[in-house]
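Visitor: just coords:
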């Protein structure tokens, strides 16, 4: 897709609560990843003067942060730095002067985004990283909240409200003390009152609410910590309406000093998490959302897609997974593409007749197809212990298109070697698995091992594979231009284990592509 050499771009998001940097690398083969990040708790919304201006000392501090970020970008060889400002600077009475002073001080133009642009970019990031066709997207920032309605993976409506966790905290005088129930109710009511004038927000009950931004991520991280959730990612994590309400009540009853000691909650979020969650509760009540799903991507990712990797938001749920797999394979090219394609083709060819006689759960074919393209990814670390490296990488690398449980299943299939090694790998994730998952993984893993054995020479010698199941035998008749001694040996070596799992013995016979025996 791309033929140029590596390109590096810095994206700076001057938010009302936090100033963030992401440095993206786009490689010559179209792979992309974040290579550096920065975060500064600026609290710009809190620092506005009585006449609505951002004071000089805040601007100077911000300029120093931007200079630091620009130096980081230069260290990575960035060819472009794009800096945008959101609600705090957007709403400042001296916004144009602030933007000009920052440009002169840091040497980078400052784009002041409208609320609608902010919503659009956040929604683009979500659509490229989560498998949701319909839902609301909410981004609760320090000085504003954006809500977007998505139907059939298209943005239908978007709106921004000047209410965020930092300016609400200042307006209600929330200091170090506990937040009284009456105050919580007032914040929730204010959020709903602001949004009630926008008819479509309340007009689609039952849709999921997809949450962007620090408030949602902080709530999810805290919930994962307190429930002992074993999976290492926030992106795609789901919270119920009751979870959000319970976390809000729990944190509101604590003084800020006590919240700072709460494991799983960052100290610089402890004073604004309660007003942020109160706004979120108002959004959830008004939309009557079915659940809250955490989106780990956001404004900076939307800007990256727009700036460096331009394409329309992925048009189908399956495209999200396809694009992620494409990116992973391009980032970690551990096996020849021809071999991966052949193993994938053979694995799916084996699955269909076997599934017909011994049906596997819905979604199994997609898991096998995913694992077949990624089973060699661990070899980028080391060929020895490739399976263990593959399992670790697929659970700790950022990729999209599967739920957390599905990622565990796909990683286990891709790295499958034996029932005993599978049990060891899954032990930490038992709370996330369902009855029968281990059996499904073993069956799919054995199929993948068989498909890999059928191209052990990595020559794609099999041009066609005829499959028949008779008398507890899996008869494989391969058409090839030459004998397959290595493949026949590999299939024979694994036959006993395959029979234990599938109840049938694989038997490989080879004929020439013209039908003559070999």
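Guide: In hand now; what should we look at? Since the structure is predicted, the reported quantities are computational estimates derived from the model, not experimental observations.
Visitor: from here on, contacts and neighbour counts on C-alpha atoms
Guide: Fine.
Visitor: residue contacts, residue 495?
Guide: 505, 506, 507 (Cα atoms under 8 Å, 6 or more residues apart in numbering).
Visitor: do the same with residue 146
Guide: Contacts of residue 146 (Cα under 8 Å, 6+ apart): 115, 116, 118, 119, 137, 138, 139, 140, 158, 159, 160, 161.
Visitor: Number of residues surrounding the residue lying closest to residue 131 once chain neighbours are set aside?
Guide: If the residues on either side of it in the chain are set aside, residue 131 comes closest to residue 317, at 4.6 Å by Cα to Cα, 6 or more residues apart in numbering. Residues lying near residue 317 (other Cα atoms under 10 Å) number 19.
Visitor: Quick one: residues contacting residue 317.
Guide: So, once contact is read as Cα under 8 Å, 6+ apart, residue 317 ends up touching 130, 131, 132, 133, 401.
Visitor: let's see it at 10 Å
Guide: 127, 128, 129, 130, 131, 132, 133, 152, 153, 401, 402 (Cα atoms under 10 Å, 6 or more residues apart in numbering).
Visitor: thinking again about what came up before, now the contacts of residue 495: which count as buried?
Guide: Taking 16 or more other Cα atoms under 10 Å as the criterion, what is buried in those is 505, 506.
Visitor: In JSON lines, list the contacts of residue 495 along with distance to residue 451 and secondary structure.
Guide: As requested, the contacts of residue 495 are exported to JSON lines (distance: Cα to Cα, whole Å; DSSP: H, G, I helix; E, B strand; the rest coil):
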{"residue": "505", "distance to residue 451": "14", "secondary structure": "strand"}
{"residue": "506", "distance to residue 451": "11", "secondary structure": "strand"}
{"residue": "507", "distance to residue 451": "13", "secondary structure": "strand"}
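Visitor: Please compare the first structure with the one that follows:
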């Protein structure tokens, strides 16, 4: 296990994140603490950060250093972005951090900040092509990538705090003239980025302002599951949030569920930026990534010691493997169950009984791997715990709808419970639920064929004769437990087959 402390010194907030890395569990947050700083407001007309701002910064860093030391973490990495980067006295600020706190703060360039955000996004989101935006308090970073390789990157010298200062200072948060000028300014700035227009790829939004927009929309529609990572909004949804913010009086902003009090005065400018970018890019999807600069920097630091720790082409697979490890699932059991369900599916496909899309087949196999992980909490309520844990877990590389599909299959016990869980979201029609039930049945039956966790099944073959089906299972070992449980569960497979199933165990 390796631990580090990362301090993100932004223009709007300063955040401490304590990370640990293990091969089995990947990167985990031990602690995540933020405090509003608004450092950008301490920079005067000549571009110098005032003594008041420097003292506020030093006080926060000292507190974060003490917290890190209480967790016995000595490797502390303060990373400074726009506010200090744009300060004329940045070298003096870095020197004072070193002399007064003995911390080695690093100022990263806007392009480097964009790259770190990109790295975090491609390692946690499955899109192979996208535009990323990381909007902070004092700058906005943009990238365009194809096949998970960065093509363009740039940093624009405005953020939510600077927009607020430029156009809304002394005005209400929804002042019409300020909104008009902000729109004109943002569109002009985006048009200067000659590689940005009409890319027609999804947008991945990083940072606190983006997450806040997502949380507001989730509250507006009573979103049924947790988390904003991987949450997707279209143009109409962004427009709905914008309209809500615009029509709400300043004194009533606190009544908007999901809106952080720290961002109440700067949320409307960020909404304008995101809507404008959607139009410039010609994107249909606006997806949110909870991972950004901090995670990108953490991956870079951990990779120095573990060079093959992160694979951007195995995002979903690695996330499932780490989830299985988090709940202490036996790897030999999960591998065997996955192997059996794959063979069952291929036999059904060979007889033209069932055919799946590539995505749904992948989801079925991974559901087999984490089947009934809720046993970790309570075996008597394993199905319930499994569904709610998976549907509300942050699983990288998969959208929320497919995450719920995964949860429904991995928790499958019977149709009654399936319908009960599915009713929570209401995302699937009858045809889709029938398919989910079939896949859940296959996973449940595969589990029955390795119920003793002794890996006795070597091979299996399904045949059809006179409307009935026969499943020949070749085994090596003692199949007594598997014989009993497979007969108990065969009714689930018979529903898929539309006929009687005879099970025959044959010694290899």
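Guide: Nice, I can see it. Small disclaimer: the values here were computed from a predicted structure and weren't measured.
Visitor: Superposed, how do the two chains score by TM?
Guide: TM-score for the superposed chains, counting by TM-score structural alignment, normalised by the length of the second structure: 0.94, backed by 503 aligned residues with a Cα RMSD of 2.0 Å.
Visitor: circling back: among the contacts of residue 317 of the first structure, name the ones in helices.
Guide: In helices, judged by DSSP state H, the following of the contacts of residue 317 of the first structure are found: residue 127.
Visitor: Can you flag the buried ones in the contacts of residue 317 of the first structure?
Guide: Applying 16+ other Cα under 10 Å to the contacts of residue 317 of the first structure flags 127, 128, 129, 130, 131, 132, 153, 401, 402 as buried.
Visitor: what sits against the aligned partner of residue 223 of the first structure in the second structure?
Guide: When the second structure is aligned by TM-score structural alignment, the residue opposite residue 223 of the first structure is residue 217. Residue 217 of the second structure makes contact with 223, 233, 237, 238, 240, 241, 242, 244, 257, 258, 259 under the criterion Cα under 10 Å, 6+ apart.
Visitor: so residue 217 of the second structure is in which element?
Guide: Under the criterion of DSSP states H and E, residue 217 of the second structure resides in helix 208-220.
Visitor: Past that helix, which element shows up next along the chain?
Guide: Helix 208-220 of the second structure is succeeded, C-terminally, by strand 232-233 (DSSP H and E).
Visitor: how much does the helix or strand immediately after that following strand in the chain stray from the first structure?
Guide: Downstream of strand 232-233 of the second structure, the first helix or strand assigned by DSSP H and E is helix 235-247. Taken against the first structure, helix 235-247 of the second structure registers an average deviation of 2.7 Å after superposition, with mean Cα distance after the TM-score superposition for the first structure.
Visitor: Tell me how many other residues crowd the corresponding residue of the first structure for residue 76 of the second structure.
Guide: Counting by TM-score structural alignment, residue 76 of the second structure lines up with residue 81 in the first structure. Other residues lying near residue 81 of the first structure total 20 when counted by other Cα under 10 Å.
Visitor: With residue 47 of the second structure instead?
Guide: Count around residue 47 of the second structure with other Cα under 10 Å applied: 15.
Visitor: same check, this time on residue 359 of the first structure
Guide: Neighbours of residue 359 of the first structure (other Cα under 10 Å): 13.
Visitor: for the one 3 residues further on, same thing?
Guide: Burial of residue 362 of the first structure is recorded as 8 neighbouring residues (other Cα under 10 Å).
Visitor: State the distance from it to residue 132 of the first structure.
Guide: Distance of residue 362 of the first structure to residue 132 of the first structure, computed by Cα to Cα, to the nearest Å: 19 Å.
Visitor: all strands of the stretch 1-150 of the second structure, in order?
Guide: 2-9, 13-22, 26-36, 76-80, 106-107, 130-135, 140-146, 149-156 (DSSP state E, counting those that start in this stretch).
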